[in-house]
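Undergrad: sequence and predicted structure below; questions after.
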Amino acid sequence: MPKNAVPLYIVLVLSLLDQISAQGDSDKADIVVAFHASSSTSREDFQSLLTFVKGLVSRVDFDEGRARLGVLAYGENPHVQFHLHEYRTWTDVYNAISNINDNVRSNIVDTSGALIESLIMFDYQYTRTDVSKAVFLITDAASTINDNYLSDLTLVMQNENIEVFPIGIGIWDKSELETIATSPKNVYTVSQYSKLQTLTNILRQDVQSLKPRETGYDLVVILDSSVSQEYFDWMTTFTKHLADTICIDDGEFKVGLLRYSTDSNVQFNLKDYQSSGNVRKAVDNVRYQGGITNTAQAIDTARTQMFRPDQGDRDYARNFILLITGQNKSLSTSDAWRAAERAEKDGIQLYVIGLNINDSVELDETSSHPLTTYQYLTKSKRELELVPPQIYADLLRMSKNPPSMRQRPTIPTVRVLSTRYPVKYRTSVTLECVVDSYPPHTKVTWYRVTNGDRTEMEKVTDYCGSTVNVPSLTINRADFYDNGNYVCTAENVAGVGSSEETRVIVSGACGLTKVDIVIILESSASVNDSNFQKMKNFCKDFLKNADLDSGNIQIGIVSYSTGVHIEFQMNDYSTSQDIMEAIDAIPYRNGSKNTADGLRIMRSQMFTAANGDRDGVPNVVLILTDGWSNISSQRTFSEAEQARAKGINIYSIGIGLRDTRELNDMASEPASENSFNIQDFDEFAAVSDQVFQAVCLGKL
């Protein structure tokens, strides 16, 4: 090294310490000077270095404890000459410096080792949280070993609020210096030792800007009061023990408390008590209140109502929730996990303590990770009493910056790709289902839905798919029993997700055999023209599933109000197009409700050989009405009875009926399968396939 190097070190660092001394009694600093002494460094230069260190400490008031100094020499290995707390008087420090031996010189440069040792020096026994910290690392050479650890060590320094100032002498490639520095502005280089003095004024400004970053821990304890009184007493005892363990009196910790079961109740806020004794007294006033385990609401209440500046939350402090529960599951596992995600997104980490928990799935994902740090599962009051010191130690070891939010499991999102799946009789159809799930789903199930009730689909020959890898369901050789609504569900650890309903519509089966059908339409005043058009649309929708063009199915229609009008007979039209056009041409005729004569004309004038009725072919009637008959109503039942006695199968459809007795009396037995009541005329589309299915199944 050049002979003038050490004196310039002295000029440099003394300028820094002048600023520390000038900051006033309220400002304190801990500084580590790390230097590399190569094997070529002469003993004279080494003694000059010791002189520099003595000059350095001569400007510091050790007796007042405002500033402390540690000295570290490094080469292949770091060698601590003395720690920050080791000497507290000028005389002791001076003698310690004088005793430093020159056997620390080395041509190997392990800067990573120097930074690690500096961290240890700051953390050794008597670390101070209320002072600024800095490492001045002076080197004329880049690392020769372990340089791959430097970037990680810089992150650690930043998390620990330690400023690192690398000073390079004669180093043209600044990449390593920039990696070491905790801020880009902290990097300094000079071309030779004689130029170091040019940095003096700049570094004075850096030292002036060094301020201790305030640290602290804001902790909200959440007690589950849906447990037994005994368990709740365990929790309050634990909380008092915790208050005695952590440092509340010196302001490092602030504690708030929330009790919850069905509802969440803030017992005291972070700002309310500044001593462990007062916290203990406040906990003694917390009373047990049973109820439902609404964990999600409790976490959200703590996040939104307690971690607030006006309630004592400090912007520089780390925020933690400590949730204590004795329940395996809360009101909603998924909601609890979403609340935990929201808390972590706001920078709040969650400790979870479980008392005698048998199933920890919910708690595993409610707590922050790793579980070895953030979760404690205890089996007794004694085990619970051992937890506070462990949590306190964990907190002190934590990084100053919280990790990012960790996604919790979510209930699978399940979608069917169509709301309707038409299929020809005895052919196949695939009900397409897509599942999005985190974590991956473990089960897929299809259900048939009947009147709101779900029946699980059996995995037999005619049904395949419905697996984790193939969630879609394929129906082979579909028949009319497959008509209806279906839903697809998928399950993971978060719960079961369900698709919307999709409908399978089987057509063509009635075309395989012959049937004669008459539709009776009510055209009374209560129906009105608009709703009568909806009735006609129902007729066309109903018949779209029938194979009309084969001649196997014949259709006739009669309408009634005060009078009865045969719109067309069963043998009038033989093609689906002609039948649909004939339905469109049916006029609305206002009047009363002469249901009895509508049934009579159907039986006596339409189911006749002359008008198309065929021997040996089933006779089917559909009657559509929106209310009780008001002309000869006493005859309605007898007319229906006569028609049924003639072998005519009657299916009745009511619209908006509160009293369905007449509707059921007209229908063939059993009325529960052959009578349908919808709420209004707009629901015809929903019942069309259902009626067609009933007709076909009833005659086959």
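TA: Yep, that arrived. Numbering: from 1, shown residues only.
Undergrad: all contacts plus neighbour counts: C-alpha atoms, from now on.
TA: OK.
Undergrad: whichever strand or helix holds residue 520 packs against which elements?
TA: Per DSSP states H and E: residue 520 is located in strand 515-522. With contacts taken as 3 or more CA pairs under 8 Å, 6 or more residues apart in numbering; DSSP states H and E, strand 515-522 sits against strand 553-560, helix 595-601, strand 619-625.
Undergrad: is it true that residue 177 touches residue 168?
TA: Yes - counting by CA atoms under 8 Å, residue 168 is a contact partner of residue 177 at 7.3 Å.
Undergrad: hang on, the earlier thing: nearest to residue 688, of the helices and strands packed on strand 515-522?
TA: Among the helices and strands packed on strand 515-522, the nearest to residue 688 by CA to CA is strand 619-625 (11.4 Å).
Undergrad: how many other residues sit next to residue 133?
TA: 25 (other CA atoms under 10 Å).
Undergrad: ok, now residue 434?
TA: 16.
Undergrad: which residues of the stretch 401-550 of the chain fall in helices?
TA: 528-543 (DSSP state H, counting those that start in this stretch).
Undergrad: how about the strands of the stretch 451-600 of the chain, start to end?
TA: Along the stretch 451-600 of the chain, the segments classed as strands by DSSP state E, counting those that start in this stretch run 453-456, 463-465, 473-475, 484-492, 495-498, 502-507, 515-522, 553-560, 564-568.
Undergrad: out of these, flag the one nearest residue 363.
TA: Closest among the strands of the stretch 451-600 of the chain, using CA to CA: strand 495-498, at 14.7 Å.
Undergrad: try it against this one:
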Amino acid sequence: LKKEIRLLLRILIINPEFIAKCPPGCQDVKYHVYGTDIYASFSSVCSAAIHSGIIDNTGGKILVQKVASHSGYRGSFSNGVRSLSLPRWRESFLVAGNVGKHQVHSQAAQRTFSVFVCLTSDCKVDLSFLIDGSWSIGKRRFQIQKQFLSNVVEALDVGSAGPLMGIIQYGNNPSTEFNLKTYTNSKDIRNAIEKIPQKGGLSNVGRALSFVNKNFFLDANGNRGGAPNVVVVMVDGWPTDKVEEASRLARESGINIFFVTIEGAAENEKQNVIETDFVDKAVCRTNGFYSINVPSWFSLHKAVQPLVKRVCDTNRLVCSKTCLNSADIGFVIDGSSSVGTDNFRTVLQFVANISKEFEISDTDTRIGAVQYTYEQRLEFGFDKYSSKQDVLSAIKRISYWSGGTSTGAAISYASEQLFNKSKPNKRKIMIVITDGRSYDDVRVPAMTAHQNGVIAYSIGIAWAAQDELEAIATDPDKEHSFFVDEFDNLYQFVNQLIQNICTEFNSQPRN
């Protein structure tokens, strides 16, 4: 709410009227409204529009017009929204519908602002902005850049429980304006931004990225460890040095690199560009998510919300994802009669030894387990436990079932009960552990799992059938299937299994 209030106040102060695009599903008591017909300026724009009957909870476009301060705002209940009373406030607004029918004359009103009142304030990232201080940018555009940063800070709602932010200015050489621990609220950062002088020089972005990688995200500078590291590079035109090697090293350190490029090279300037595809060489993925191109400095304000939304989408910050913190891992455990009680405890220890190597939480790797005989039982799902200790305790509590061996049905069950509930952007890893030949077909269930994006590993013990282990395993079989003659030797495969999971993760294409 604080984020929307501050962003809204700034928009209202700058723009006498504008069009707001309200997303669906924002009728919520958390977003307060003050007044009836005329609303205090720190009211939720979209909730006010619902209250006045202009839109419903499915959202839509509205026209917002700034009006003078009001001596009193009357509260009322209308269209499912309770508005509150207020004695006075320094600024007000009106909302109107049927935007297409309005004669909108002012330039400000012709812009459409997406009012993301439903964005979560849970945006815990450690963020560094590399701002362009080169002489080519000029004094006026340097000021526009600082205003953009100030708007981003307001939209982010900087704080110790959410995003923290530092700024590095680059020219010939980079220098830190302030680091992550210098300021812990938006107001102080905005004041600091206003005082930043332009340093001049060239646009040595590669040198700046090397500086960030070596110097910025240190514990001594306020790096929190559990928060993803994000760098946003502002570039006027193009870099005057190479970025590829410095970017690669930064990405491999887990730094998520975003580029905001403004006014790229004209045709007659392209021969001056050292690396024509410098953005794709630098960013974490070349799919467009990590790069925003702005054709003119005077439209830079439009990039505020898209950029904030992306840097706060922690599930998609792939450079901070490693093989140990980015998977949903489901164990499919044979509990048939041939295993026996003592050997079953050995299997559970093997499962625990694998699990404890991963970083386990709601947002990192999650663990689930299924035990099977002729039947199947969900021991616990991915959303059940969110700490390593709780997962290890749950594994220890699994009780031996005893019965037949229907591995194919168990794979189908795990696909339905575990992996159908996996989070988007999570790697889905199934580890099947069995000591004998299945009574049913494993090929079709395994093939279906593979087609649904599940990476399957098979662990065979004693009487397990090699052909079935290979059918269960994702190709190439040799890297995804293991066999050991005795239960007591299972421990030998822990390190190899982790290594294979990580090798496969690191070989993923960057796009």
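TA: Yep, that arrived. Given the structure is predicted, the values throughout are model-derived calculations rather than measurements.
Undergrad: so after superposing, what's the score?
TA: Overlay of the two chains. TM-score (TM-score structural alignment, normalised by the length of structure 2): 0.50; 366 aligned residues with a CA RMSD of 6.3 Å.
Undergrad: what's the following helix or strand after the strand or helix carrying residue 241 of structure 1?
TA: For residue 241 of structure 1, the host element (DSSP H and E) is helix 229-245. Remark: after helix 229-245 of structure 1, the chain's next helix or strand is strand 253-260, criterion DSSP H and E.
Undergrad: ok so, going back, what comes up buried for the helix holding residue 241 of structure 1?
TA: If you call a residue buried by 16 or more other CA atoms under 10 Å, then helix 229-245 of structure 1 has these buried ones: 231-244.
Undergrad: turn those into JSON lines, columns for distance to residue 260 of structure 1.
TA: JSON lines is the format used below for these (distance: CA to CA, whole Å):
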{"residue": "231", "distance to residue 260 of structure 1": "14"}
{"residue": "232", "distance to residue 260 of structure 1": "11"}
{"residue": "233", "distance to residue 260 of structure 1": "14"}
{"residue": "234", "distance to residue 260 of structure 1": "15"}
{"residue": "235", "distance to residue 260 of structure 1": "12"}
{"residue": "236", "distance to residue 260 of structure 1": "13"}
{"residue": "237", "distance to residue 260 of structure 1": "17"}
{"residue": "238", "distance to residue 260 of structure 1": "16"}
{"residue": "239", "distance to residue 260 of structure 1": "15"}
{"residue": "240", "distance to residue 260 of structure 1": "18"}
{"residue": "241", "distance to residue 260 of structure 1": "20"}
{"residue": "242", "distance to residue 260 of structure 1": "19"}
{"residue": "243", "distance to residue 260 of structure 1": "20"}
{"residue": "244", "distance to residue 260 of structure 1": "23"}
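Undergrad: for these, which one is nearest residue 70 of structure 1?
TA: Using CA to CA, the shortest approach to residue 70 of structure 1 within the buried residues of helix 229-245 of structure 1 belongs to residue 244, at 33.2 Å.
Undergrad: circling back: tell me the angle the strand holding residue 520 of structure 1 makes with strand 553-560.
TA: Comparing the axes of strand 515-522 of structure 1 and strand 553-560 via axes from the mean of the first three to the mean of the last three CA atoms, to 10 degrees yields an angle of 20 degrees.
Undergrad: just the angle between strand 515-522 of structure 1 and strand 619-625, please?
TA: Using the same axes, to 10 degrees: strand 515-522 of structure 1 against strand 619-625 is 20 degrees.
Undergrad: element containing the nearest residue to residue 93 of structure 2 once chain neighbours are set aside?
TA: Once flanking residues are discounted, residue 93 of structure 2 sits nearest to residue 66: 4.4 Å by CA to CA, 6 or more residues apart in numbering. Following DSSP H and E, one finds residue 66 of structure 2 within strand 60-67.
Undergrad: ok so, going back, count the residues that sit near the residue nearest to residue 93 of structure 2.
TA: Neighbour count for residue 66 of structure 2, taken as other CA under 10 Å: 22.
Undergrad: now it: how far from residue 9 of structure 2?
TA: With distances taken as CA to CA, to the nearest Å, residue 66 of structure 2 is found 10 Å from residue 9 of structure 2.
Undergrad: over to residue 484 of structure 2?
TA: 66 Å.
Undergrad: which one's more surrounded, these two?
TA: Comparing residue 484 of structure 2 with residue 9 by other CA under 10 Å, the one with more neighbours is residue 484, at 18 against 15.
Undergrad: so the more buried one sits against residue 458, correct?
TA: No - counting by CA under 8 Å, residue 484 of structure 2 sits too far from residue 458 to count as a contact (11.3 Å).
Undergrad: I'd like to know how far residue 253 of structure 1 sits from residue 268 of structure 1.
TA: Residue 253 of structure 1 is 15 Å from residue 268 of structure 1, by CA to CA.
Undergrad: again but with residue 640 of structure 1, I slipped
TA: Distance, residue 640 of structure 1 to residue 268 of structure 1, using CA to CA: 76 Å.
Undergrad: so between these two, which is more surrounded?
TA: A count of neighbours by other CA under 10 Å puts residue 640 above the other of residue 640 of structure 1 and residue 268, at 24 against 20.
Undergrad: for the residue lying closest to residue 495 of structure 1 once chain neighbours are set aside, give me its contacts.
TA: Among residues not flanking residue 495 of structure 1 along the chain, residue 411 sits closest, at 5.2 Å (CA to CA, 6+ apart). The neighbours of residue 411 of structure 1, taking CA atoms under 8 Å, 6 or more residues apart in numbering as the test, are 334, 437, 438, 491, 492, 493, 494, 495, 496, 497.
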